[in-house]
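*Asks:* just the structure for this:
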Amino acid sequence: MFQKTLILDNSKLNISAGLTFRQVKELVNGYENIGATLIDFKNFQRDIKCYIVLRDADLFIDRLEKLKATQPQFYFAYDVDPQNRLTKFFWADATCIRNYSFFGDAVSFDPTYGTNKYDMVFTPFTGVNHHRKSVLFAGCLLLHEDDISFQWTFQHFLTAMGQKEPQFMITDQCPSITKVIV
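*Replies:* Alright, predicted model coming up:
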């Protein structure tokens, strides 16, 4: 049990199984006192990664539910497909919402950012503050760049921002976006 707890903590820090094994050796005064081999440590780390890959969206949502419980202004929404895979994710924290209340007259929505390992596109809502610095109003991850996804995104943006529409929106010339915001 002792080794598993240490490996879990080190895996959060992205420390290798080999380094974890050496750290445990120092804690228990020698390799002979560990009670496991380096291969056991590597296998355990592999098993944790497999578990996380299979449940990463659930773990992500669970973490955000906990965040919402401690920060009432934190807003997030998500959608899944029939196979229960995450397809849309929107969030705005208290700072984002406050920034929008001050600087949200003009909003830039840019769905052209690269995809992550899940092929979801990062689509931030941004603006400019009184110091001419970019500020984030909200963020979104989308699996599809289509009318339905953009409509869902804009609805949640307005919900998070208290139904206050921006006076001006800057975006690319994506027909799906134009169709939704015009």
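*Asks:* from here on, contacts and neighbour counts on C-alpha atoms
*Replies:* Will do.
*Asks:* for Leu141, see how far away the residue nearest to the spatial centre of the chain is.
*Replies:* Residue closest to the mean C-alpha point of the chain, counted by CA atoms, centre = their mean, is Phe60 at 7.0 Å. In this structure, Phe60 and Leu141 are 13 Å apart, going by CA to CA, to the nearest Å.
*Asks:* where exactly do the helices run in the chain?
*Replies:* Secondary structure of the chain, counting by DSSP state H: helices at 2-12, 17-27, 38-70, 94-103, 147-160, 175-181.
*Asks:* now Thr171. Nearest residue, chain neighbours left out?
*Replies:* In space, and not counting its chain neighbours, Thr171 is closest to Phe109: 5.1 Å by CA to CA, 6 or more residues apart in numbering.
*Asks:* tally of neighbours for Asp119?
*Replies:* Neighbour count of Asp119, defined by other CA atoms under 10 Å: 13.
*Asks:* right, I mislabeled it, should have said Val24
*Replies:* 19.
*Asks:* how far away from the center of its chain is the longest strand along the chain?
*Replies:* As assigned by DSSP state E, the longest strand anywhere in the chain is strand 134-142. Mean C-alpha position of strand 134-142 versus that of the full chain (CA atoms, centre = their mean, to the nearest Å) differs by 11 Å.
*Asks:* how close does Gly139 get to Asp93?
*Replies:* 10 Å.
*Asks:* to compare against the first, here's the next sequence to fold:
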Amino acid sequence: MKDFQKTEIMAMEAVGIRKHVIMDVLQCRYGGYGEVGIIRKDAYNISSRYKRSRIANGDAMTVLGLMQSRQKDDPDFYYDYQMDGDGHLKTMFWCDSQSRMDYQSFGDVVIFDSTYRMNRYKMPFVPFVGMNHHRSTTVFGCGIVSDECVDSYVWMLGAFMKAMCQQKPESIITDVESYPACATRC
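*Replies:* Got it, this is the predicted structure:
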């Protein structure tokens, strides 16, 4: 891959063009797939390396920058976070305007459950979901927590309620038994 192609790919990635579209743009620019000189996987790899290099130092600050950027594009985008004493991200909650509107319409029942440390930071991912009138899953918001203590989940639920203008659901479904650490306060 030539340096100017890497630069083009990174520039398109930086402005939010999706990876599969980047290759389409390159094909149009160079006159076809065979003329580009790289394959789709090469474009995915350079985009992935570029993204990793942007967040390698100061991951939490990078994420907060992305959240601020999303909020500029979508004024109803909401996020809140907590840092620990060492400046590490402790908890974070976010939702976009569509999720907030969906909650207003379909937020009678909220399913609140976490994955078990499925990401590289070993932080549980906490989706808040429900069902719409077509019985399709609707995401109301998402969060991450650094630990599974009661205080972290209390904060997460508080951030969710703040994002949803204190409109309480009729029911919340969760699986507390899966999380023995939830039985203690940190």
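*Asks:* before we move on, back to that, what's the mean deviation for the longest strand of the first structure versus the second structure?
*Replies:* Mean deviation of strand 134-142 of the first structure relative to the second structure after superposition (mean CA distance after the TM-score superposition for the first structure): 0.6 Å.
*Asks:* in that strand, what counts as buried?
*Replies:* Buried residues in strand 134-142 of the first structure, counting neighbours by 16 or more other CA atoms under 10 Å, are found at Val135, Leu136, Phe137, Ala138, Gly139, Cys140, Leu141, Leu142.
*Asks:* for it, which outside residues touch it?
*Replies:* 87-93, 96-97, 99-100, 104, 120-129, 149, 153, 157 (CA atoms under 8 Å, 6 or more residues apart in numbering).
*Asks:* of the residues you listed, just the buried ones, ChimeraX syntax please.
*Replies:* Entered in ChimeraX, the line below selects the buried ones among the contacts of strand 134-142 of the first structure, by 16+ other CA under 10 Å:
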select :87,88,89,90,91,92,93,96,97,99,100,104,120,121,122,123,124,125,126,127,128,149,153,157
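*Asks:* in strands, which of the contacts of strand 134-142 of the first structure appear?
*Replies:* Residues of the contacts of strand 134-142 of the first structure located in strands (DSSP E): Thr87, Lys88, Phe89, Phe90, Trp91, Ala92, Val121, Phe122, Phe125, Thr126, Gly127, Val128.
*Asks:* most widely separated two among the residues you listed?
*Replies:* Spanning the widest gap among those are Thr87 and Val128, at 28.8 Å by CA to CA.
*Asks:* circling back to that earlier point, so the longest strand of the first structure matches what in the second structure?
*Replies:* Counting by TM-score structural alignment, strand 134-142 of the first structure pairs with residues 137-145 of the second structure.
*Asks:* check stretch 61-80 of the first structure too.
*Replies:* Counting by TM-score structural alignment, stretch 61-80 of the first structure sits on residues 64-83 of the second structure.
*Asks:* distance between the ends of that stretch?
*Replies:* End to end - CA to CA - stretch 64-83 of the second structure spans 11 Å.
*Asks:* could I get the buried residue list for that stretch?
*Replies:* With burial defined by 16+ other CA under 10 Å, the residues of stretch 64-83 of the second structure counted as buried are Leu64, Met67, Gln68, Arg70, Gln71, Asp76, Phe77, Tyr78, Tyr79, Asp80, Tyr81.
*Asks:* what's the burial count for Leu157 of the second structure?
*Replies:* 16.
*Asks:* aligned partner of Phe109 of the first structure in the second structure?
*Replies:* So, by TM-score structural alignment, Phe109 of the first structure is matched to Phe112.
*Asks:* can you tell me how far Pro111 of the first structure is from Ser149 of the first structure?
*Replies:* Pro111 of the first structure sits at a distance of 11 Å from Ser149 of the first structure (criterion: CA to CA).
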